[in-house]
Each structure stands twice: as structure tokens, then as C-alpha cells.
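Peer 1: when you get a sec, could you give me coordinates for this:
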Amino acid sequence: MANPYINDQAARSESASALGRLLADSYMIYLKTQGFHWNVVGPQFEPLHALFQEQYEELARAIDEIAERMRALGVKAPGSFAEFAALTSITEETGAPAAPTMISQLLSDHTTAARAALQAVTAAEARGDVATADLATVRVVQHEKVAWMLGSFLER
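Peer 2: I've put the predicted structure just below:
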């Protein structure tokens, strides 16, 4: 039986809308993580500097995949700070907080992004959009993994 989703642009747009929120959250975390990579100081400098670089590089790849999936769904991907700011649930950081605060913020941000990714999974599955559901599931796993890693830095 054919999946009616393939020809249903309204359903495709709804999947893309959920991805747009995930894209905005991912991009804001990317910016924050890269800024923290540049500005981290203190006794944990070396491991955090390396970890933040690894994380923002992974986010850059994910951002591209999410945006390209939106385009495959026939929807324009947001690409400006104004669009991202309107869609994101992530709070911007303009300062250079202490390393434990950086870690706490990113832990919270990745938890928020995991929820956005789960919402994208749910929206896509409800419409029979298995490709978007698959992509968003991978993002849930990745954001939860990063949250766990960051949380490990805060344990005593």
C-alpha cells in the first residue's frame, strides 16, 4: 500500500516545522559550544577545550543534515540569526562563564534539544515520514549522549 505522506505537502511541512525547531536549537547550541571552546579557562581547560570542539564539529554536521532534510521535504530551511532566535528554546550566552557554568548550560541545552528531537520523531511518525523520524531519532540519541558526558564532568 502506498504511503499517502509522499504526496501530502501539508504533512511534509508539519514534519519540516518540527525539524526547524530542532535545527534552531542545534544551531544555538553549536554557537554556544564553539564560544565556550574559545573561552574556557581553568584546571579543566584541556579536556573541555577538546570536548567542546568535538561537540561543535558534530553539531555542524547534524545542522547540515537537518537543513537538507527540510529542503528534501520541500520547505525552506531557516538560515538567519533572526529565524533561529524566533524558533529556538535555547538561551543565548554572551559572556564567558566559569567552566562549571558552561557545562551546566550545555547539559541543559542538550536536554532541551533531545526533547525537540523527540517531538520531531513523534510528528514525523504520525505522518508516516520515516526518514525524518529516523534522522530525529539519531539526534535524540546524540543529544542524550552529550548530556550524559557533560553531566559526568559535574559529578564529584
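Peer 1: from now on I want contacts and neighbour counts done on CA atoms only, so please keep to that.
Peer 2: Noted.
Peer 1: give me every residue that touches the spatially most central residue of the chain.
Peer 2: The centroid of the chain falls nearest to residue 26 when counting by Cα atoms, centre = their mean (2.7 Å). Taking Cα atoms under 8 Å, 6 or more residues apart in numbering, we find residue 26 in contact with 59, 62-63, 113.
Peer 1: again, but for residue 108
Peer 2: Residue 108 touches residue 147, counting by Cα under 8 Å, 6+ apart.
Peer 1: again, but for residue 143
Peer 2: 110-111, 113-114.
Peer 1: buried ones in stretch 117-132?
Peer 2: By 16 or more other Cα atoms under 10 Å, the buried positions in stretch 117-132 come out as 117-125, 127-129, 132.
Peer 1: second chain to compare with the first, below:
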Amino acid sequence: GQTHICHWNVRGPGFFALHAAFEMQYTELFTAVDEIAERIRALGALAPGGLGNLAQMAGVKEIAEDASAEAMVQHLVDVNEKLVTTLAKARDLAGDADDSQTEDLMIARIQVHQKTIWMLKSYLA
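Peer 2: Now for the predicted structure:
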């Protein structure tokens, strides 16, 4: 995914901090994707295959491998903001369908992505 690309290719004075931060983020994202995929299966649908498919479905463009550290961080801010919007729509649909389990899952994911946005923006400040 996008965070993996940033983790592998970040360079510059902030390398160590960003490399570690990106690793924490992609590790958390892997667990989240698994939880969401299992919820989709519990609802009787087939889960989309892989992070790449999910990113494509969300309309996320890939970051260039040679992007600057600041461009990587800004890109991940943008991706997380897009995810918050998408998750909020899913939360509302789940609420309309009286699916409180999915609604709770979406609320929890929104909180994680909002915290990630705050942390990434703090790096850019």
C-alpha cells in the first residue's frame, strides 16, 4: 500500500522518525483491513482482494517512489482524509441499515484515521 511505499523509500533528515512511523501505520492498517474484510464476509459478501484493490476502489493514486519525505507525508494526509470521508459514508449507510456492528467498526476506523491525520500534519507544521 501507500504507507509501505513511503516506509521503504523515505529519505532525508526525518528518515528514522518517518520510517518507524510509517511501519506502525502499515502494521495497524493490515490488521484493520483484515477486520473489515472479515466483517464483509460475516455480512455474506466477498471481500475485495488486497490493499491495492481497496485503494483503487477508493480512488487513491499511488505516490511516486522518489517523492520527498514532505510529499509522502502530505500524500498520506490526503489519503487518510479521503478514507475518513469514505468511512463516514459507510458509517451512515450502516446506520441506515440498522447494522450497529458495522457502524461501530467504521466509527473506530474514523477515529484512527483522524489521529493519523493529526500526527502527520504535526510533522509538516
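Peer 1: need the TM-score between these chains.
Peer 2: Once superposed, chain against chain, the TM-score is 0.94 (TM-score structural alignment, normalised by the length of the second structure); 125 aligned residues with a Cα RMSD of 1.5 Å.
Peer 1: would you agree residue 98 of the first structure is in contact with residue 43?
Peer 2: No: contact criterion Cα atoms under 8 Å: residue 98 of the first structure and residue 43 do not qualify, at 10.9 Å.
Peer 1: who has more neighbours, those two?
Peer 2: residue 98 (13 against 9; other Cα atoms under 10 Å).
Peer 1: that one -> the second structure?
Peer 2: For residue 98 of the first structure, the aligned residue in the second structure is residue 68 (criterion: TM-score structural alignment).
Peer 1: mind listing what that match touches?
Peer 2: Residue 68 of the second structure neighbours (Cα under 8 Å, 6+ apart): 10-11.
Peer 1: what distance do you get for it to residue 81 of the second structure?
Peer 2: Applying Cα to Cα, to the nearest Å, the value for residue 68 of the second structure to residue 81 of the second structure is 20 Å.
Peer 1: residue 5 of the second structure: which element?
Peer 2: In this assignment (DSSP states H and E), residue 5 of the second structure forms part of helix 2-9.
Peer 1: which parts of that helix are buried?
Peer 2: 2-3, 5-7, 9.
Peer 1: so where in the first structure does it end up aligned?
Peer 2: Going by TM-score structural alignment: helix 2-9 of the second structure matches residues 32-39.
Peer 1: can you check stretch 26-37 of the second structure too?
Peer 2: With TM-score structural alignment as the criterion, stretch 26-37 of the second structure aligns to 56-67.
Peer 1: sec struct for residue 16 of the second structure, please.
Peer 2: Following DSSP: H, G, I helix; E, B strand; the rest coil, the label given to residue 16 of the second structure is helix.
Peer 1: ok so, going back, give me the mean deviation of the helix holding residue 5 of the second structure from the first structure.
Peer 2: Aligned to the first structure and superposed, helix 2-9 of the second structure gives a mean residue distance of 0.7 Å (mean Cα distance after the TM-score superposition for the first structure).
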